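K.L.:
the following comprises the amino acid sequence and a computationally predicted model.
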Amino acid sequence: MIDAIDLTRELIRRPSVTPADAGAMDVVEQTLAGLGFACRRMRFGAIENLYARYGTARPNLCFAGHTDVVPVGDAGSWSKDAFAAEVVEGVLIGRGAVDMKSAIAAFAAAAANAIEAGRVKGSLSFLITGDEEGVATHGTKKVVEALQAEGEGIDHCIVGEPTSSETFGDMVKVGRRGSINVDIKVEGVQGHVAYPHRAANPVPVLLKLLTALQTKVLDEGYPEFQPSNLEITKIDVPNTATNVIPGVATARLNIRFNPNHTGASLAAWIAGEAENAVEGFKGFATVTPQISGEAFLTEPGPFTDVVAAAVRDAVGREPELSTTGGTSDARFIRALCPVVELGLVGTTMHQVDERAPVDEIRKLQAVYERLIARYFEAFA
């Protein structure tokens, strides 16, 4: 048997700030191997990943999560050492307590109980990465590609991200908006401010382009999704002089988009607006997009019903099925199978004194136990 609190504390004590592993993956592997899981370490670049499976039959219910965490920030502002995993008045304090070492521990404990009770009428698996909080290029994305190439069958997946909004169990995520980052560089001709006819100032051109992008209403929303939004995150003109017209101006923006769009369609729109902005200008604009993920939705049906019923069983609450929030590794896993995210209240994730009540971690384990039981009753 596994104690979810003890395992969470053991994981927190491994300071696995991306891309460091600090032994966190060893802890997960040893825990699952002790339950009879066949464990495979899948290292890509500097990133440690793990795929572990109990059983060989279908259906295969997978739990996905990450052992890496964000930096501590100002360590002196923490009330306790960020990696000491101390419990104070029933609250576990530490980096990763919410996001999301507790969920890994809770599902491992739930899996142990399910195996002991003989409820696994197929397979359980874990897909754990050390690259969710970073650039996410050598983590879940690579593991999914490898599993697809091998023909590994995963039927449904639960991601342990902290999805609850205000009260534990009030929300699960059944989809996410897509995300695209775009760097824009406008290059003109540098010159003296007293002789503007000899220069080509890129700043007005960049402002014209950003205004056109910002004022565009992308959409009014999409079923189950909020409207897409474009946010300018950086503007820079590398000019320290007061009498020089700069030769370069740059900007960065991010769009969170619903299924009305694709990353490619938005990149093409921005490139077209850039062409319009530089028309007649003695210079040019360069648009460099990076698509972090496409929008997706796990449609309501038997799988989402199982997840919602598990929450009702354990905490007596009907969860909202939501697509709000940022991106997660679910955007990669959806290529394998339907995916839903379910975890703790996320209000303190990434903050100083990140923390989770011990009783909520145990409630999460209870939800996962009911989910496993209901899943194999419904799909086996």
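P.N.:
Arrived safely, thanks for sending. Numbers count the residues shown, from 1 in each chain.

K.L.:
all contacts plus neighbour counts: C-alpha atoms, from now on.
P.N.:
Noted.

K.L.:
could you count how many residues lie near the closest residue to Ile255 other than its chain neighbours?
P.N.:
Computed as Cα to Cα, 6 or more residues apart in numbering, the closest residue to Ile255 that is not its neighbour in sequence is Leu230, at 4.3 Å. Per other Cα atoms under 10 Å, the neighbour tally for Leu230 reads 19.

K.L.:
now the one 4 residues further on
P.N.:
Around Lys234 sit 12 other residues, with neighbours defined as other Cα under 10 Å.

K.L.:
what about it, which helix or strand?
P.N.:
For Lys234, the host element (DSSP states H and E) is strand 229-236.

K.L.:
which helix of this protein spans the most residues?
P.N.:
helix 358-379 (DSSP state H).

K.L.:
in that one, what's buried?
P.N.:
Buried residues in helix 358-379, counting neighbours by 16 or more other Cα atoms under 10 Å, are found at 358, 360-376, 379.

K.L.:
residues in contact with the strand holding Lys234: which ones?
P.N.:
210, 213-214, 218, 249-257 (Cα atoms under 8 Å, 6 or more residues apart in numbering).

K.L.:
and the comparison structure, right after this:
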Amino acid sequence: MEDSRKGKKSAKNAAADKKEKVMWGWVTKDGLLRIPQKRYLELNDTVLTMRNEEKGDIKWEMNIWGCPVECWEKDLKFELKQAEKNLVFKAQSKEDFRHWEKALKRASARHIEVFYTTGKLIGQGAYGKVFLGRNKQTDSDVAIKVVRKGASKKEREYIIREVKILKSIAHPNIIKTHDVFEDTQKIYFVQEYVSGGELFDRIASENHFSEQRAAELMKSMLEGVAYLHKQGIVHRDIKPENVLCCNKEWPLKIKLTDFGLANFAEPNDSQDRNVLVSYVGTKYYAAPEVHNSRPYGPAVDIWSCGVILYITLSGKFPFYGNQHDEFLHRVMRGPVFPDKEWGTISEQTKSIVKRMLAVNPSERPSADNLLADPWFSRKDNPDVQLQDLTHMMSSNRGMLLG
């Protein structure tokens, strides 16, 4: 951050990762007899404040959400139109003007259409739809997730929490959220667009899978999970449909997405932070403690990753059953490794799967501990055929809980 006490501070984007939602700087406005007067503006999300001096008292503060903004680059001026009066300011330079124009229009915009166009439907889940979009300023593709505001208090709490989580995270293996818009009925999450599709479809399209490829894939996934857990966040719905691929060729680059069921748990070095109780997730990927309605923590994400690893190596779910009691009995028994699917797979690989699918959550390693295992850095032949996966999972994608 620049030292602003030198007398002439230009408007700067306070932090690139806050997308120009936090800005400050000197501008001028016409005073009596049209004599320019210096004023210091600060914009924090949608709240704009004005001072006569940088460290002086706030003269006024206003939420500009929905406030019409007019900008004239030739004069370096921008105008905020209020019901009682209009406020006109002049930037100190063309660069400053462009920063202010972008930030003020973004903060004041009620409609996502100000910045993005919405195209075809590219995905749909239990909690919303995803459309291909276009950034009008950069002409780049984005993904726009549209979630209808829930009528119940619980649904509203989930949406508020998802917005808070998405604004607080940034990792190469987690989908990036550029913007969040809201109107009276819907929330719009503008996220980076990746063209490789869901991991579910990517795995199902493979004719074979190797232990090394499984290790590469799981390493990327666990790196994202480790980051979340260090931030005190539990995803709670990790499954192949919630892992997106940046590409369709190996090595796959993947990103975790869909934080609609995520929640906070205090970060520390222990997996045993069982502070969550909601019965949420997807049946075939949910940990035993969730099914048994016991308090749980980050270890549920390790279980879900273990289910995905089991599937990628064998082409089958580790646990199944038409009746809940039958399914839960198999879950509480722990994973089995039939020779038909696992006969050619190494004991080292089976050991990793067993550890991740330990029925007792306290026995599951943390994501960081798993990543330290040499198995994740193996360098065998990535094209060694293991199992024919063309039959895998058919159309069964899990079943939501709750």
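P.N.:
Cool, the structure landed. Values in this document were obtained by computation on a predicted structure and should not be read as measured data.

K.L.:
and the TM-score between these chains?
P.N.:
Structural agreement between the two chains, given as a TM-score (TM-score structural alignment, normalised by the length of the first structure), stands at 0.22; 149 aligned residues with a Cα RMSD of 7.0 Å.

K.L.:
so the residue nearest to Ile255 of the first structure versus Ala268 of the first structure, what's the distance?
P.N.:
According to Cα to Cα, to the nearest Å, Leu230 of the first structure and Ala268 of the first structure sit 15 Å apart.

K.L.:
can you check Val87 of the first structure too?
P.N.:
Here the criterion is Cα to Cα. By it, Val87 of the first structure lies 51 Å from Ala268 of the first structure.

K.L.:
okay, now Ala109 of the first structure: neighbour count?
P.N.:
Around Ala109 of the first structure sit 26 other residues, with neighbours defined as other Cα under 10 Å.

K.L.:
ok, it touching Ala4?
P.N.:
Yes. Contact status for Ala109 of the first structure versus Ala4: in contact at 5.7 Å, counting by Cα atoms under 8 Å.

K.L.:
quick check: neighbours shared by the two?
P.N.:
Contact criterion Cα under 8 Å, 6+ apart; residues shared by Ala109 of the first structure and Ala4: Gln365.

K.L.:
element containing Ile158 of the first structure, please.
P.N.:
Ile158 of the first structure is part of strand 156-159, with elements assigned from DSSP H and E.

K.L.:
for that strand, packing partners?
P.N.:
If contacts are counted by 3 or more Cα pairs under 8 Å, 6 or more residues apart in numbering; DSSP states H and E, strand 156-159 of the first structure sits against strand 60-66, strand 339-341.

K.L.:
tabulate those (TSV), appending mean neighbour count and distance to Glu10 of the first structure.
P.N.:
Output for these, formatted as TSV (neighbours: other Cα atoms under 10 Å; distance: least, Cα to Cα, whole Å):
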stretch	mean neighbour count	distance to Glu10 of the first structure
strand 60-66	25	15
strand 339-341	27	24
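
K.L.:
which among the ones you listed is found nearest to Thr304 of the first structure?
P.N.:
For Thr304 of the first structure, the closest of those is strand 339-341, at 7.4 Å, according to Cα to Cα.

K.L.:
give me the helices and strands touching the closest one, please.
P.N.:
Counting contacts by 3+ Cα pairs under 8 Å, 6+ apart, the secondary-structure elements packed against strand 339-341 of the first structure are strand 156-159, strand 171-173, helix 330-333.

K.L.:
buried deepest among the ones you listed, which one?
P.N.:
Ranked by mean neighbour count under mean count of other Cα atoms under 10 Å, these are led by strand 171-173, which reaches a mean of 27.

K.L.:
next SSE after it?
P.N.:
strand 175-176.

K.L.:
relative to strand 229-236, how tilted is the helix or strand following that next one?
P.N.:
Following the chain from strand 175-176 of the first structure toward its C-terminal end, the next helix or strand by DSSP H and E is strand 178-187. Taking axes from the mean of the first three to the mean of the last three Cα atoms, to 10 degrees, one finds that strand 178-187 of the first structure is oriented at 30 degrees with respect to strand 229-236.

K.L.:
output the contacting helices and strands for strand 178-187 of the first structure.
P.N.:
For strand 178-187 of the first structure, the helices and strands in contact under the criterion 3+ Cα pairs under 8 Å, 6+ apart are helix 202-215, strand 248-257, helix 263-277, strand 284-293.

K.L.:
mean neighbour count for the ones you listed - can I get that in JSON lines?
P.N.:
As requested, these are arranged in JSON lines below (neighbours: other Cα atoms under 10 Å):
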{"stretch": "helix 202-215", "mean neighbour count": "18"}
{"stretch": "strand 248-257", "mean neighbour count": "22"}
{"stretch": "helix 263-277", "mean neighbour count": "17"}
{"stretch": "strand 284-293", "mean neighbour count": "18"}
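
K.L.:
with distance to Ala38 of the first structure as added columns, please give these in CSV.
P.N.:
Shown next, in CSV, are these (distance: least, Cα to Cα, whole Å):
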stretch, distance to Ala38 of the first structure
helix 202-215, 50
strand 248-257, 38
helix 263-277, 37
strand 284-293, 30
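
K.L.:
before we move on, the earlier item: how much space between the residue nearest to Ile255 of the first structure and Leu266 of the first structure?
P.N.:
When distance is defined by Cα to Cα, Leu230 of the first structure is 10 Å away from Leu266 of the first structure.

K.L.:
just Val311 of the first structure next, same as before
P.N.:
The spacing between Val311 of the first structure and Leu266 of the first structure, counted by Cα to Cα, is 37 Å.

K.L.:
do Ala108 of the first structure as well
P.N.:
Taking Cα to Cα as the measure, Ala108 of the first structure and Leu266 of the first structure are separated by 40 Å.

K.L.:
ok, Glu275 of the first structure next?
P.N.:
With Cα to Cα as the criterion, Glu275 of the first structure and Leu266 of the first structure are 14 Å apart.

K.L.:
who are the neighbours in contact with Arg370 of the first structure?
P.N.:
Applying Cα under 8 Å, 6+ apart, the residues near Arg370 of the first structure are Ala310, Val311, Asp313, Ala314.

K.L.:
show me what contacts the last one?
P.N.:
Contacts here follow Cα under 8 Å, 6+ apart; on that basis Ala314 of the first structure touches Lys363, Ala366, Val367, Arg370.

K.L.:
ok, the residues you listed vs Ile115 of the first structure, which is closest?
P.N.:
Within the contacts of Ala314 of the first structure, proximity to Ile115 of the first structure (Cα to Cα) peaks at Arg370, which comes in at 12.9 Å.
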